[in-house]
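Enquirer: what would the 3D arrangement of this be:
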Amino acid sequence: MTPAETEVAELCSELIRVDTSNYGDGSGPGERAAAEIVMARLAEVGAEATYVESAPGRGNVVTRIEGSDPGLPALLVHGHLDVVPANAADWTVDPFAGEIRDGYIWGRGAVDMKDMDAMMLAVLRQMATEGRKPRRDVVFAWVADEEAGGEYGAKYLTAKHPELFDGVDHAISEVGGYSLEVDPSLRLYLIETAQKGLAWMRLVAGGTAGHGSMLNSDNAVTEVAKAVARLGSHEWPLNLTPTVRRFLSEVADAFGLPFDPEDPAPIIEAIGPLARFVGATLRHTTNPTMLAAGYKANVIPGQASAVVDGRFLPGLEEEFLSTVDGLLGPDVRREYITHDIALETTFDGELVESMIAALKAEDPTARAVPYCMSGGTDNKTFFADLNIRGFGFVPLRLPAEMDFAAMFHGVDERVPVDALRFGTRVLDRLLTNY
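Expert: Next comes the predicted model:
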């Protein structure tokens, strides 16, 4: 095994053992301790890095490795150090012990995304030790706060320190590059090229306050409830974006299924648990999540509100909002809690070709296919503002029986050690040849 393959599992465990839970309200431990581990492991091999603390405890690490051809645009490889919280009582193992058992590394962040953090670190350390250069400059970034919107991570870095990303035109990061085994002779590797937009909306209705025993035809709770019911029960039509259409076509071909754009359900069913990743990318979604009104059983409040999690397809935001406004009705207004763009890039170019070549060199059964995420990552949210074209690519060759989608934010999150070793080999090839 290469040095990177040898140490990647322990690096991943070491990072998991640092609790970097992000509660979204500033009450978590922060990422400083994990960032200090990254800094220390880089220093051991003589790699200089920049530590940026955006707020007390919110640590970010960025380093640039010089390429053999400085005339080429640089590549950004980034991962986040924070994780979502975990309730230890629900887990088979301590979620922050980084235990290696039965060929897996267990713990919060094992797939989201301290696996990639460790792969980045292992490959960089090996290249530095061997004195090897990548083909082009590579900027490695381990960032804070992705799980709560990136305020203290990618947003801060791109706004306050854009010089760290000078010359970068492409990026790779999370939620892509993982395998779906069709049969022993064919594995699909899903590379993320698109992400839905985000519209977290607060719906507000005003009305006439009064006694609960009296007639009231201007009830704010009633108006909000009707709007929530209309949005929550609305059947958004199928709308296949270019990325989704190509993904469905590729999967249909791989499984020997007909591709009917009017009825893609059999294709989605064929990919099993991964349908949770892509099923919501066939249409817009509006899911009510919160309700608030009143303070006493016999008092009709003068205002009521609700929260709806809206996700819209790339290129179709205006259509989405127009429909939402029509469903709300004239007596309910909406305001954004969080709004973020949708993004879609094409599945072509030298980086895509290099990702495909690196995968096939390590797995001859590999076929790379583009797909759209129903969520979002730092690739879209902030690095796109610097005109950096982002892809989801964390290369993992997974066991056919593994429910990979359940690992994200799930109980007993874990990643196969062999998958990490595979990932270091693919990542090393990519950086060397791209």
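Enquirer: can we go C-alpha only for contacts and neighbour counts from here?
Expert: Noted.
Enquirer: any figure for the gap between the residue most central in space within the chain and residue 175?
Expert: The residue lying closest to the centre of the chain (C-alpha atoms, centre = their mean) is residue 377, at 4.2 Å. Separation of residue 377 from residue 175 (C-alpha to C-alpha, to the nearest Å): 8 Å.
Enquirer: is it true that residue 203 lies in a helix?
Expert: No. Residue state for residue 203 (DSSP: H, G, I helix; E, B strand; the rest coil) corresponds to strand; a helix is not indicated.
Enquirer: pretty sure it sits against residue 330.
Expert: No. If you go by C-alpha atoms under 8 Å, residue 203 and residue 330 don't touch, sitting 11.8 Å apart.
Enquirer: could you also give me the structure for this next sequence, so I can compare it with the first?
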Amino acid sequence: MTAYSPNSDQTPAARAASVAPEGALAWAQWMIQRKTVALTGSEQAFAEQLAGLLPAKAADIRVHPAGDGRANLIATCHGATPGPHIVFCGHIDTVPLGAKPWSCDPFGAEVRAGRLCGRGAADMKGGNAAMLAAFLDLADQREFPGRLSYALTFGEETGSEGAALMVKDGSLPRFDVMIIGEPTNNRIVRRHKGALWLRVSARGRTGHGSMPQMGINAIDLLTNLSAVLRDALAGLGSDPQLDRTTLCLTRLEGGVQTNVIPDFAIAEFDIRTLPGQDIERVLGIARDLARDLCTQQPGAGISFEVIASLPALDTPEDDLSLRAVAEACAALGLPEVAAGGASYFTDASLLQNLGGSVVIIGPGEPSEAHQTDESLSVEALETAVSLYREIAIRLFTLYRPVTRSAVAADI
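Expert: Got it, this is the predicted structure:
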């Protein structure tokens, strides 16, 4: 763990060489201009540079390295009096660019026709920047009761590894409410699917491609398992907001030559589960179906490796946090829309284990996430700053501890 202060010898050199951006747009551009593609070991450098730019007088700023160039960042400001712990949370990493050429520099952070362009603009450096701008405004005033934290994780796109570390090492204290700025078009999301990522290995029997009946095709084993498991999971029930449990075969490798039956293959399954579903039960269904397939072809074998196991989020509809967020949206004149659900997962899958309620709301549009020419409305970004500030103020009021004098006054 590294703590930063104006006189710290551990402050990054970037601190002296850089000037802190002003406003959410400038912060978002600064973030996009720093490449933090998942699994490239770039999150620690990002976290240290950002920590070096934040005003130490406004918050206790700490970077928590995880090795291999990865790190979480947590900044915490204590208010004027005791009260709840509210957290703004996002992730540092982005997905890769993909094969399709971009019409803009993906790391240039150019503004075109009122939209900020670049990898991570929507998912979720725009949200991170808006939350940071609101955090700094509130931290500068310190007129709230309680604690306000700004937390950024590494590895969300690859299975919420940074969030897992936050829970394990206790670096983020238990909270009352967490706001996650994932792309929702500034609309409230209170629930989302969970995820079970599986790496599935199949062993068969090789043979000549002209005589498929003489071998056991390992690729066929995996595609057949994918089909029967997809149908079985779809039959587990439905949800009015989140539809059904889904399976997507996202990777498949196998075979050595066109005319040779493959005797080994590996696939990866992306399974998305519904709130209330037991992930272990889902894994059990997969194992049972694999066993059935192998029984039909003596000599076949299928094994599983769990890459990630992330529970769903299901914040109750009557939760106090949702009331505060809805009131904040109404105060800013945003469309009145019932709190919805999302098919993706977020770090909330794991961070909800730290206690309080979690609400997801951010300026990005979900349809822009992971896209070529990803972009974000600058107007939505600026609206989000006011929205986060208003949400925090209302949460601090609603979750303020009841004092003895207040109780006496009500009697």
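Enquirer: any idea what the residue nearest to the centre of structure 1 aligns with in structure 2?
Expert: Matched to structure 2 by TM-score structural alignment, residue 377 of structure 1 sits across from residue 346.
Enquirer: from memory that match sits against residue 158, does it?
Expert: No. Contact criterion C-alpha under 8 Å: residue 346 of structure 2 and residue 158 do not qualify, at 10.8 Å.
Enquirer: give the contact list for residue 21 of structure 1.
Expert: Shown in contact with residue 21 of structure 1 (C-alpha atoms under 8 Å, 6 or more residues apart in numbering): 28-30, 82-86.
Enquirer: next one: residue 413 of structure 1
Expert: 106-111, 406-407.
Enquirer: at 6 Å instead, please
Expert: Residue 413 of structure 1 is in contact with 106-108, 407, counting by C-alpha atoms under 6 Å, 6 or more residues apart in numbering.
Enquirer: do the same with residue 110 of structure 1
Expert: 414-415.
Enquirer: aligned partner of it in structure 2?
Expert: Aligned by TM-score structural alignment, residue 110 of structure 1 pairs with residue 121 of structure 2.
Enquirer: next one: residue 406 of structure 1
Expert: Under the alignment (TM-score structural alignment), residue 406 of structure 1 pairs with residue 367 in structure 2.
Enquirer: ok so its match is a helix residue?
Expert: Yes. Assessed by three-state DSSP, residue 367 of structure 2 belongs to a helix.
Enquirer: what's the spacing between it and residue 249 of structure 2?
Expert: Plainly put, residue 367 of structure 2 is 21 Å away from residue 249 of structure 2 if you go by C-alpha to C-alpha.
Enquirer: between these two, which is the more surrounded one?
Expert: Legend: neighbour count by other C-alpha atoms under 10 Å for residue 367 of structure 2 and residue 249, higher for residue 249 (16 against 13).
Enquirer: the more buried one touches residue 269, doesn't it?
Expert: Yes. Counting by C-alpha atoms under 6 Å, residue 249 of structure 2 does reach residue 269; the two are 4.7 Å apart.
Enquirer: residues in contact with residue 133 of structure 2?
Expert: residue 24 are the contacts of residue 133 of structure 2 under C-alpha under 6 Å, 6+ apart.
Enquirer: Three-state assignment for it, please.
Expert: helix.
Enquirer: what's the separation between whatever residue of structure 1 lines up with it and residue 17 of structure 1?
Expert: Residue 133 of structure 2 maps onto residue 122 in structure 1 when the alignment is built from TM-score structural alignment. Applying C-alpha to C-alpha, the value for residue 122 of structure 1 to residue 17 of structure 1 is 17 Å.
Enquirer: likewise for residue 4 of structure 1?
Expert: For residue 4 of structure 1, the distance to residue 17 of structure 1 equals 20 Å [C-alpha to C-alpha].
Enquirer: thank you kindly, that will do.
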